[in-house]
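J.: this is a predicted model, with the sequence first.
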Amino acid sequence: MKHKLIKYLKEALLFILLMTIFANVLSIYRSGSLNKAPVELKEIITIDNSVYEIPTNEPILLHFWATWCPTCKAEAQNIERISKSFNVLTIALKSGSDEEMREYLRSRDLTFKVLNDSDGQITQRYGVSIFPTTIIYDKDGNEAFSEVGYTTTIGLWLRMWIAGL
């Protein structure tokens, strides 16, 4: 019995390792179509009508998501946690009016900054076609990392820390 349990545990760990490798390779492949130019946004109006200036000399995380995206819903708390320690701007694609989005955030206890990309122009400018997509810019405004798909809080935190070096 003990040997079977160890065998199944080894197989489960191997499966998790292979899936992690596959997910990262897939993310790298999908990231190839993203706009690699320096961050283009400078000053935006968020859904709460406040002005947000993109910081200079500090890393920033741009997170593209949508209220209709199941993976985005699963990742939202990771983005919320990272937004407490780092500069984060989220860009929501075709997710309703500002009021509908404010209600969506309230109902899920989310407080991160949101730009409503109701017509998809910003999302298109960055080359984003799969959700969620996260682009991290370093302190000089250049892309440091990009991730297409789900990302953990610790993965985001480490990337943001490295981007700030």
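T.: Sure, I can see it. Numbering: from 1, shown residues only.

J.: from here on, contacts and neighbour counts on C-alpha atoms
T.: Will do.

J.: how about the strands in the chain?
T.: In chain order, the chain shows strands spanning 43-45, 51-53, 60-65, 87-93, 113-117, 133-137, 143-148, with DSSP state E as the criterion.

J.: near Phe22, how many other residues are there?
T.: 12 (other CA atoms under 10 Å).

J.: also Phe145?
T.: By other CA under 10 Å, the residues close to Phe145 number 19.

J.: quick one: it and Gly155 touch, right?
T.: No: Phe145 is not in contact with Gly155 according to CA atoms under 8 Å; the separation is 10.9 Å.

J.: export the strands of the chain to TSV and append columns for distance to Glu99.
T.: Putting the strands of the chain into TSV (distance: least, CA to CA, whole Å) gives the following:
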stretch	distance to Glu99
strand 43-45	14
strand 51-53	17
strand 60-65	17
strand 87-93	13
strand 113-117	10
strand 133-137	23
strand 143-148	27
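
J.: looking at those strands, which is buried most?
T.: Each of the strands of the chain was scored by mean neighbour count; the highest is strand 60-65, a mean of 25, by mean count of other CA atoms under 10 Å.

J.: tell me how far Phe64 lies from Thr133.
T.: When distances are taken as CA to CA, to the nearest Å, Phe64 and Thr133 turn out to be 5 Å apart.

J.: got another, please set it beside the one above:
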Amino acid sequence: MVATDWGPWLTLSTGPMGIVDIVLDDGTVLARVTTARNGTIGGYLTIPTGQRPGEYMVQAVLRGQVVASAAFPLTVLGEGFVPPPEVFITTEDGIPLNDGARITAHHRFHVRGFRFRPGSVDLFVDEPGGISLGTATQEPYRDVWEATPLWPGTTGRHRVVAVQGHLTATSVELNVERPPA
């Protein structure tokens, strides 16, 4: 995950209910949130201006104790650096799926893209110009676009590629399975 002045969705599970501080491992507080009944938290993070570039672990702190940590580091980029666009395959709630996640052919799935310009974004299987999954629209003044395309009959290991002019982003690899009989 790459941090800009906004960040992609992040979900942690803390266990107990309560008010939790979301902090970087250097002690920088990013947010204060209330956990859901099942102990999960989620939302967008804002990295403070002036945060030193580098890799950080994101932690949930409840009453001074670390109760959860993200499974992957957060990379904070230097000021003025513009990261490339990204595309994520997500659950219905917007939580990104991991590499090798399973989806079913001939079913709809959820895609989110970040850091594209306003306008149309073309979605393809495996490569630009490959099997079309349709088009998403990046609205002006929005950080993210969302789409729920129908996966074609193609099964096996595949990726979603989002293309907008010279901007291209590729998803994690998906394991596309046949629908149940």
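T.: Nice, thanks for sending it over. Because the structure is a prediction, the values reported are computed rather than measured.

J.: fetch the TM-score of the aligned pair.
T.: With the length set by TM-score structural alignment, normalised by the length of the first structure, the two chains reach a TM-score of 0.23; 66 aligned residues with a CA RMSD of 5.1 Å.

J.: of the strands of the first structure, which is nearest Leu105 of the first structure?
T.: Judged by CA to CA, the one of the strands of the first structure that comes nearest to Leu105 of the first structure is strand 113-117, at 9.5 Å.

J.: which strands and helices sit next to the closest one?
T.: Using 3 or more CA pairs under 8 Å, 6 or more residues apart in numbering; DSSP states H and E as the contact test, the elements touching strand 113-117 of the first structure are strand 87-93.

J.: now the angle from the strand it packs on to strand 113-117?
T.: Orientation of strand 87-93 of the first structure against strand 113-117 (axes from the mean of the first three to the mean of the last three CA atoms, to 10 degrees) gives an angle of 30 degrees.

J.: report all helices and strands that strand 87-93 of the first structure contacts.
T.: With contacts defined as 3+ CA pairs under 8 Å, 6+ apart, strand 87-93 of the first structure has these neighbours: strand 60-65, strand 113-117.

J.: what segments of the first structure are helices?
T.: Assignment of helices within the first structure using DSSP state H yields the ranges 2-31, 70-83, 98-107, 121-125, 153-163.

J.: mind listing what's buried along the longest one?
T.: For helix 2-31 of the first structure, a neighbour-count test (16 or more other CA atoms under 10 Å) marks 27, 30-31 as buried.

J.: can you check stretch 70-78 of the first structure too?
T.: 71-73, 75-78.

J.: for stretch 19-35 of the second structure, same thing?
T.: If you call a residue buried by 16+ other CA under 10 Å, then stretch 19-35 of the second structure has these buried ones: 19-24, 29-30, 35.

J.: and the furthest pair within those residues?
T.: Within the buried residues of stretch 19-35 of the second structure, Leu24 and Thr35 form the most distant pair, 18.0 Å apart (CA to CA).

J.: now do the contacts for Thr153 of the first structure.
T.: If a contact means CA atoms under 8 Å, 6 or more residues apart in numbering, then Thr153 of the first structure has 78-79, 81-82 as its contacts.

J.: against Lys73 of the first structure, how distant is it?
T.: With distances defined as CA to CA, the gap from Thr153 of the first structure to Lys73 of the first structure amounts to 14 Å.

J.: Ile45 of the first structure too?
T.: Ile45 of the first structure sits 23 Å away from Lys73 of the first structure, going by CA to CA.

J.: returning to that earlier point: could I get the buried residues of stretch 70-78 of the first structure as TSV with distance to Thr123 of the first structure?
T.: TSV is the format used below for these (distance: CA to CA, whole Å):
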residue	distance to Thr123 of the first structure
Thr71	17
Cys72	15
Lys73	18
Glu75	18
Ala76	18
Gln77	21
Asn78	21
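
J.: isn't Thr11 of the second structure up against Gly43?
T.: Yes: taking contacts as CA under 8 Å, Thr11 of the second structure lies within contact range of Gly43: 7.1 Å.

J.: if you rank the contacts of Thr153 of the first structure by neighbours, which is first?
T.: The most crowded member of these is Ile79, carrying 24 neighbours; neighbours defined as other CA under 10 Å.

J.: after the helix or strand containing Thr135 of the second structure comes which helix or strand?
T.: With elements delineated by DSSP states H and E, Thr135 of the second structure resides in strand 132-138, which encompasses its position. For strand 132-138 of the second structure, the following helix or strand on the C-terminal side (DSSP H and E) is strand 144-147.

J.: following that following strand, which helix or strand comes up?
T.: Downstream of strand 144-147 of the second structure, the next assigned helix or strand under DSSP H and E is strand 156-158.

J.: who are the packing partners of that next one?
T.: For strand 156-158 of the second structure, the packing partners by 3+ CA pairs under 8 Å, 6+ apart come out as strand 174-177.

J.: buried stuff in the strand it packs on?
T.: For strand 174-177 of the second structure, a neighbour-count test (16+ other CA under 10 Å) marks 174-177 as buried.

J.: in TSV, list these along with distance to Thr75 of the second structure.
T.: As requested, those are exported to TSV (distance: CA to CA, whole Å):
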residue	distance to Thr75 of the second structure
Leu174	24
Asn175	27
Val176	30
Glu177	33
